[in-house]
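Trainee: predicted model, plus sequence, below.
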Amino acid sequence: MSSPWRPWMQRALQLAALGSGRTSPNPLVGCVVLDAAGQLVGEGFHQRAGTPHAEVHALRQAGQRARGGTAVVTLEPCCHHGRTPPCTEALLRAGVARVVVAMRDPDPRVAGQGLAQLREAGVEVVEEVCEAEARTLNRGFLHRVEQGRPLGLLKWAMSLDGRTALPNGSSQWISGPDARAWVHRLRAQCDAVIVGGGTVRADNPLLTSRGQRTPEPLRVVISRSLDLPQQAQLWDQTLAPTLVVHGYDAPAAARFRLDALGVERLVLERCEPLELLEALGQRGCNQALWECGPELAAAALQQGCVQQVAAVLAPKLLGGTPARTPLGDLGFVDVNQAVPWPTTRLQQLGDDCLLELSL
């Protein structure tokens, strides 16, 4: 049986999505407040970490009309002091009679305690309204809290015959302008965009959302040996920050060159995808986008660092036996070892086709 609160929760979820790409390490949260008669009197969403939460925005808008009313929130209200005061206290001060939530917050500092606090104060609590939608919206946040590392997205563009570049390395542009605009939107939803040294050498990428997100996602280059060009768009950090990840045996001269450019470096023992994502998780990254070459992409898949794949298929035939493909060797010796990924979306992007898969 459908909950009578579902339409309001769907509105709260729409509001929550407005903060996409801007709230990490926090989740996306939306809230609507109804008065005692069930009329909408306030709404809000969490806009950025360190700023007021969704409940606070909605309650401020509602004012005294919230007393005796209902707060519909996409995530369990927090009950701990962080950079902002607890939302449970704000709800209690506002005098709401009921709180409707989509899902509990898995953060150990909350984890049901926020709802318990509300119930103990006599507030009616309704749970699990549009829970599946809420979990999908905050999949990155949930993955980081539960696994200790960001959700991994792997994206590539390829020709109809499965090529990502010609034998001579030429790859711009396989996809059309609509697909490239989609990539900029995708980056805006992520906290980090990851490439390897080979991509920097071959493509000299910019890796920004082209202004669709402020601040821009962290641009990450993983290179054990720091075999990187002295000049690259990524070294100019006026648009977006760059982090270079390397091993302990990277040459001192290459380290000094990056330091002189003001590029942040991170030394990792193994300098592998899983180790990198664990480090990004500690920095509060909820979602990371792999835009790398075939060998790094294969390593990321093998180490469980990819939960979603997005492949743009362009209606072009590039040919060439040694031409580059999206993935390196995954170690399969039998076709049946390749497990099918469930398709979540098929979309037209101008002349190109987008196929999205998700574990």
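Mentor: Received, thanks.

Trainee: please count neighbours and contacts with C-alpha atoms only from this point.
Mentor: OK.

Trainee: which of the residues in the helix or strand Val125 falls within are buried?
Mentor: Val125 belongs to strand 124-126 when assigned by DSSP states H and E. Neighbour-count burial for strand 124-126, counted by 16 or more other C-alpha atoms under 10 Å, picks out Val125, Val126.

Trainee: which residues does that strand contact?
Mentor: Strand 124-126 is contacted by residues Ala97, Arg98, Val99, Val100, Val101, Leu115, Leu118, Arg119 when judged by C-alpha atoms under 8 Å, 6 or more residues apart in numbering.

Trainee: just these: which are in helices?
Mentor: Leu115, Leu118, Arg119 (DSSP state H).

Trainee: wait, the first one sits on Val73?
Mentor: No - using C-alpha atoms under 8 Å, Leu115 makes no contact with Val73, being 11.6 Å away.

Trainee: look at these two and report which has more neighbours.
Mentor: Shown here are Leu115 and Val73; by other C-alpha atoms under 10 Å, Val73 has more neighbours (32 against 26).

Trainee: now Val312: how far from Cys79?
Mentor: Plainly put, Val312 is 43 Å away from Cys79 if you go by C-alpha to C-alpha, to the nearest Å.

Trainee: so for the two, which sits in the more crowded spot?
Mentor: Set Val312 next to Cys79 and count neighbours by other C-alpha under 10 Å: Val312 wins out with 27 against 22.

Trainee: tell me the centre residue of this protein?
Mentor: In the chain, the centroid-proximal residue (C-alpha atoms, centre = their mean) is Gln287; its distance is 2.8 Å.

Trainee: only the buried residues of stretch 28-47, if you could.
Mentor: 28-36, 40-47.

Trainee: another structure for you, compare them:
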Amino acid sequence: MSIPNHAQEAQDRYFMMLAIQQAKQGLYTTRPNPAVGCVIVRAESVVGQGFHPKAGQPHAEVFALQDAGASAVGGTAYVTLEPCSHTGRTPPCALGLIDAGIKRVVIAGLDPNPQVAGRGVKLLEDAGIEVTVGILTDQAEALNRGFLKAMRTQMPYVRLKIATSLDGRTAMASGESKWITSAQAREDVQKLRALSGAIITGSETIIADDPQLNVRSTQLCVSADQVPTPKVVVLDRRQRLQYDPKSNYQLCRQSEVLYWREDDLVKLLKRLVSDHQCYDVLVEAGAGVAGSFLKQQLVDELIVYQAPCLLGIKARPMVEFSPLSLAQQLRLDICAHEKIGPDLKLTLQPL
């Protein structure tokens, strides 16, 4: 396995970026598999490209090799994640690259999945193929934060979404909250749901708002019916809700909803990974649930949609969190900010 040299790096970065663009086409449809892209290059020209569209279907390398045909012989394959070395629902991609006559493989990052974890690289190198690892690794890993974290830690990547006023309020004292933020912001939330294997909410939110918590956007790069349905989890320690086909609440009429009656959120998150292969989790809930996830340091990413309005001191806070001193404050890093319609979207990570 070689480290990229300066002479090749600019070219490798260019073609790996093309592979990342391919991978993005499967971003909403591949769960629980990672989104992966592949580009085949020969004589500095792209001769084949492909992406993994859905679990159970061929991987990116297969589509790229089919696209390249005989032109793949002697070429270089750029892949956003280490080619698999095991037989699952599809054959090993590393063997496919070997059989196609590829002479060099450039990989953004290794696959931490224990079934792969360097074995794909070893297969390629044992076949005499030159392998380069470490091109645009951060950009490629950003596509699969949940999958990679779950493979490394058995915990999912947790995003907490909050819609708030300028003064940090999420609802009036009465509970009225529809709608603080704009239709554009709510449409953007659909992308977060489409990325998620599971959506966690609280029983209070169900009772107050009767949400659907589904993916129904018409503005994704794919139709909503192609997106795997996120598993809804309702935190309900007081056992106020249950499955009932005649319930007044939409989610309670769905038998697939999971009701979590325990206090242990870590146990829940681990179970979502081990039992349900939910690697990306979105928390859409009230101040109490949001505060619990933040206080227990279970949030990887906080997304705040802030509307340019003021709801006043009697309105409900965005998080139930009561530090006694500045030393106990929760500090966050602003990773990105953008305007969504009239609202401000902040993406933050706890420090």
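Mentor: Yes, it's here. Since this is a predicted model, take the numbers as computed values, not measurements.

Trainee: circling back to that earlier point, nearest to Ser358 of structure 1 among the ones in helices among the contacts of strand 124-126 of structure 1?
Mentor: Ser358 of structure 1 lies nearest to Leu115 out of these, by C-alpha to C-alpha, at 31.2 Å.

Trainee: how about the closest one, what's its match in structure 2?
Mentor: Aligned counterpart of Leu115 of structure 1 in structure 2: Val121 (TM-score structural alignment).

Trainee: hmm, that match is touching Glu82, no?
Mentor: Yes - between Val121 of structure 2 and Glu82 a contact is recorded at 7.1 Å, counting by C-alpha under 8 Å.

Trainee: the counterpart of Ala192 of structure 1 in structure 2 and Gln115 of structure 2, how far apart?
Mentor: Here Ala192 of structure 1 is matched to Ala198 in structure 2, going by TM-score structural alignment. Per C-alpha to C-alpha, Ala198 of structure 2 is found 24 Å from Gln115 of structure 2.

Trainee: what's stretch 134-153 of structure 1 aligned against in structure 2?
Mentor: Under TM-score structural alignment, the match for stretch 134-153 of structure 1 is residues 140-159.

Trainee: can you list the buried residues in that stretch?
Mentor: Applying 16+ other C-alpha under 10 Å to stretch 140-159 of structure 2 flags 140-141, 143-151, 154-159 as buried.

Trainee: try stretch 306-318 of structure 1
Mentor: For stretch 306-318 of structure 1, the neighbour count (16+ other C-alpha under 10 Å) marks Val306, Gln307, Gln308, Val309, Ala310, Ala311, Val312, Leu313, Ala314, Pro315, Leu318 as buried.

Trainee: farthest-separated two in the residues you listed?
Mentor: So, the buried residues of stretch 306-318 of structure 1 by C-alpha to C-alpha: farthest apart are Gln307 and Leu318, at 28.7 Å.

Trainee: which bit of structure 2 covers stretch 287-297 of structure 1?
Mentor: Aligned by TM-score structural alignment, stretch 287-297 of structure 1 falls on residues 280-290 of structure 2.

Trainee: any idea how far that stretch is from the chain center?
Mentor: Here the centre of stretch 280-290 of structure 2 is set off from its chain's centre by 16 Å, with C-alpha atoms, centre = their mean, to the nearest Å.

Trainee: pull up the distance across it, start to finish.
Mentor: 16 Å.

Trainee: and the contacts of that stretch?
Mentor: 145-147, 156-162, 192-193, 195-202, 204-205, 316-320.

Trainee: what do you get if the cut-off is 7 Å, keeping everything else the same?
Mentor: The contact list for stretch 280-290 of structure 2 (C-alpha atoms under 7 Å, 6 or more residues apart in numbering) reads 146, 156-161, 193, 195-202, 205, 317-320.

Trainee: looking at these, which are in helices?
Mentor: Going by DSSP H, the helices hold Gly146, Arg193, Leu195, Thr205 from these.

Trainee: which of those residues tops the neighbour count?
Mentor: For these, the largest neighbour count, defined by other C-alpha under 10 Å, is 27 neighbours, found at Gly146.

Trainee: ok, that one touching Val273?
Mentor: No - counting by C-alpha atoms under 7 Å, Gly146 of structure 2 does not reach Val273; the two are 9.8 Å apart.

Trainee: could you measure from the counterpart of Arg89 of structure 2 in structure 1 over to Leu115 of structure 1?
Mentor: Here Arg89 of structure 2 is matched to Arg83 in structure 1, going by TM-score structural alignment. Separation of Arg83 of structure 1 from Leu115 of structure 1 (C-alpha to C-alpha): 20 Å.

Trainee: next one: Gly350 of structure 1
Mentor: Gly350 of structure 1 sits 46 Å away from Leu115 of structure 1, going by C-alpha to C-alpha.
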